[in-house]
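Trainee: my questions concern the predicted model and sequence given below.
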Amino acid sequence: MPSLTFPIIDPIAFSIGPFAIRWYALAYVTGLLGGWFYAKRLAARTELWAPQRQPKPVDVDDLIVWVALGVVLGGRVGYVLFYNLSTYLAQPLEIFAVWRGGMSFHGGLLGAALAIVLFARTRKLNPLTMLDLASTVAPIGLFFGRIANFINGELWGRTAIDFPYAVVFPHAGPLPRHPSQLYEAFGEGLLLFILMAIAVRLFGFRRPGLLGGIFILGYAIARIVCEFFREPDEQLGFLFGASVQALSGGITMGMLLSIPMALLGMGVIIVASRGYTQPRTETA
């Protein structure tokens, strides 16, 4: 079957003197700015929050800085621990070479969640409702991040000889492969954004934790599905041996990390929908 030729795109979007601005960095910036703009609009709608305390515009402005730090630090630490620990133990200074790539979404998620909780406590806001707000806008960053992965020609998919829209990536050998980065942009980005937009319209932020649980479950499902088309990381390969690979199509680290996410998401949805996360009211 014929395959598509990978569009050779320079990973450097533009240069300003000696400084090179890469598409990947622009994806992070665009995702953060898009999330900030959308979060400010949601935070301004009083009907979505009552009776929960509504964040002020300045709270959203400051929160984006905390989230950015949490994503970068958590994403890097997660990649080091989950995906390439032996290499970084042998060369510990490489941990700080973030410009060479290596970020984990699951680590970034934990880092962002911790940053949001700490931020909420400093402003006396409900940490769960702030996590809900972040969950509603997070798919924007996921979408642009996966598009940047495609532009960089990284994190490509598994071989797809009979798939008419397979792509021959420049650093992945001569065989055509699934453009799994675009699948993830669609599933983890666009579809999840639509799901969260519907959920916030239906439930608002009145049930602390509910939107966060929907996001965690939705992302875990999308990631597990997309992992069936994505080539596992070279240093890890498929997990649990050839027998499991033959039966399941291959278990990857991304799948393994997403399973507890799905269970956590379901648990949070149940607890929040039953009202157990509502703040207790003082009685005289």
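Mentor: Yep, that arrived.

Trainee: from here on, contacts and neighbour counts on C-alpha atoms
Mentor: Fine.

Trainee: for Phe14, which non-adjacent residue is closest in space?
Mentor: Leaving aside its chain neighbours, Phe14 sits nearest to Ile21 (5.5 Å; criterion: CA to CA, 6 or more residues apart in numbering).

Trainee: in which helix or strand does that neighbour reside?
Mentor: Counting by DSSP states H and E, the element that carries Ile21 is strand 19-22.

Trainee: how about the strands in the stretch 151-284 of the chain?
Mentor: Under the criterion DSSP state E, counting those that start in this stretch, the stretch 151-284 of the chain contains strands at 167-168.

Trainee: what about stretch 210-217, distance to the chain center?
Mentor: Centroid separation for stretch 210-217 versus its chain: 13 Å, with CA atoms, centre = their mean, to the nearest Å.

Trainee: and here is the other one:
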Amino acid sequence: MVRASPHGARPLPFPEIDPVAFAIGPLVVRWYALAYLAGVLLGALYGRMLLKRRALWADNSPPFAPDDIWDFAFWAIIGIIVGGRVAYVLFYNLPQYLANPMEIFALWDGGMAFHGGMIGLMLAVILFTRKRGGNLLSSLDLLAAIGTIGIFLGRIANFINAELFGAPTDLPWGVVFPTDPLGVPRHPSQLYEAALEGLILFLVIRYATHVAHALRRPGLVAGIFGIGYGLSRFAVEFVRLPDAQLGYLYGGWLTMGQVLSLPMILAGLCLIAYAMRSRRA
């Protein structure tokens, strides 16, 4: 049963979207999986466009050839899956997986951590670029420029799955999620993250790359991404419910998502400082 908020605000109904996009016999394809694939595909298309514009890059030299982006797309998928799963196991539910180690491989049951997926992507693009003799910092810049597309689609998929929702709210855009046992209006924190970490950060980085020529200073775009994502995630975590098995940390005011975002912010600051001191422009 849906409960009205204490101030009488009428909650928004949850849109009737089946988490399953389609099924063919025993094969079930969910929107969440399609969001991952679409993020990689659209990111590769946008990345190829950036790689073709050599004037955007330091010394007119992108980290690798435009058509190599399709080879990297395969590396990216592996990096996202392995990194995201390993980080979730280590930081979010380690006791459960130590007791049941075979569940580590049950990806169909969910359980991925963005920060781990990003580390996996970073390792993938660094290894891929080293094999082609490109600039490693420029490859991280490329990843930062295209990564926001996948973040946006992934958070929309979280909303469709009615997962990772926020705390109760009296705001007029509070949503009653069908998976909420309390049936109260809650912050649609997935949409907050889609807007901040996906759309807005994409526009900021696009301005930096196309207007401010940030790609000419290797590491600058990656630094902007680190700070932008870290601050956005840290802010949204104040209204997003923490993982049930962890709860709030350090006296009840920090979440694991906030703890893991702090190194991203610090790394972003270091990258920007290094890029601005670089002689390349």
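Mentor: Received the coordinates, thanks. All values derive from a computational prediction rather than experimental measurement.

Trainee: quick check: TM-score for this pair?
Mentor: TM-score for the superposed pair, counting by TM-score structural alignment, normalised by the length of the second structure: 0.93. Supporting figures: 270 aligned residues with a CA RMSD of 1.4 Å.

Trainee: would you map the helices across the stretch 51-200 of the second structure?
Mentor: 69-91, 94-99, 114-131, 136-160, 189-193 (DSSP state H, counting those that start in this stretch).

Trainee: buried deepest among those helices, which one?
Mentor: With neighbours taken as mean count of other CA atoms under 10 Å, those reach their highest mean count in helix 136-160, at a mean of 24.

Trainee: what is that one packed up against?
Mentor: Judged by 3 or more CA pairs under 8 Å, 6 or more residues apart in numbering; DSSP states H and E, the packing partners of helix 136-160 of the second structure are helix 31-52, helix 114-131, helix 189-193, helix 201-210, helix 220-236.

Trainee: Tyr83 of the first structure: what's it in contact with?
Mentor: Residues in contact with Tyr83 of the first structure, defined by CA atoms under 8 Å, 6 or more residues apart in numbering, are 233, 235-236, 253.

Trainee: now list the buried members of the residues you listed.
Mentor: Met253 (16 or more other CA atoms under 10 Å).

Trainee: out of the helices of the stretch 51-200 of the second structure, flag the one nearest His213 of the second structure.
Mentor: Among the helices of the stretch 51-200 of the second structure, the nearest to His213 of the second structure by CA to CA is helix 136-160 (11.9 Å).

Trainee: between that closest one and helix 31-52, how many degrees?
Mentor: Using axes from the mean of the first three to the mean of the last three CA atoms, to 10 degrees, the direction of helix 136-160 of the second structure lies 150 degrees away from that of helix 31-52.

Trainee: helix 136-160 of the second structure vs the first structure, average distance?
Mentor: In the superposition against the first structure, helix 136-160 of the second structure averages 0.5 Å from its aligned positions (mean CA distance after the TM-score superposition for the first structure).

Trainee: quick one: contacts for the counterpart of Pro11 of the first structure in the second structure?
Mentor: Aligned by TM-score structural alignment, Pro11 of the first structure pairs with Pro19 of the second structure. Pro19 of the second structure is in contact with 30-32, 160-161, counting by CA under 8 Å, 6+ apart.

Trainee: which of those line up with contacts in the first structure?
Mentor: Contacts from these that recur in the first structure, judged by both residues aligned by TM-score structural alignment, their matches' CA atoms under 8 Å, are 30-32, 160-161.

Trainee: figure out which of the helices of the stretch 51-200 of the second structure is closest to Leu260 of the second structure.
Mentor: Between the helices of the stretch 51-200 of the second structure, helix 114-131 lies closest to Leu260 of the second structure; by CA to CA that is 7.0 Å.

Trainee: the inter-axis angle of the closest one versus helix 69-91?
Mentor: Using the same axes, to 10 degrees: helix 114-131 of the second structure against helix 69-91 is 140 degrees.

Trainee: so where is helix 114-131 of the second structure in the first structure?
Mentor: Aligned by TM-score structural alignment, helix 114-131 of the second structure falls on residues 105-122 of the first structure.

Trainee: re earlier: which parts of the strand holding Ile21 of the first structure are buried?
Mentor: Residues of strand 19-22 of the first structure classed as buried: Arg22 (neighbour count, 16+ other CA under 10 Å).

Trainee: mean deviation of it from the second structure?
Mentor: Strand 19-22 of the first structure, aligned to the second structure and superposed, deviates on average by 1.0 Å (mean CA distance after the TM-score superposition for the first structure).

Trainee: so which elements touch that strand?
Mentor: strand 12-16.

Trainee: the strand it packs on vs the second structure, mean deviation?
Mentor: Mean deviation for strand 12-16 of the first structure: 1.1 Å (mean CA distance after the TM-score superposition for the first structure).

Trainee: so that strand versus helix 23-43, what angle?
Mentor: Orientation check (the same axes, to 10 degrees): strand 12-16 of the first structure against helix 23-43 gives 90 degrees.

Trainee: and strand 12-16 of the first structure, what does it pack onto?
Mentor: strand 19-22.

Trainee: need the contact partners of the strand it packs on.
Mentor: With CA under 8 Å, 6+ apart as the criterion, strand 19-22 of the first structure contacts 11-15.

Trainee: select only the buried ones of these in ChimeraX?
Mentor: Of these, the buried ones can be selected in ChimeraX as follows, counting by 16+ other CA under 10 Å:
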select :11
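
Trainee: sorry, back to before: mean deviation (superposed) between the match of helix 114-131 of the second structure and the second structure, please.
Mentor: Comparison of stretch 105-122 of the first structure with the second structure after fitting gives an average deviation of 0.6 Å (mean CA distance after the TM-score superposition for the first structure).
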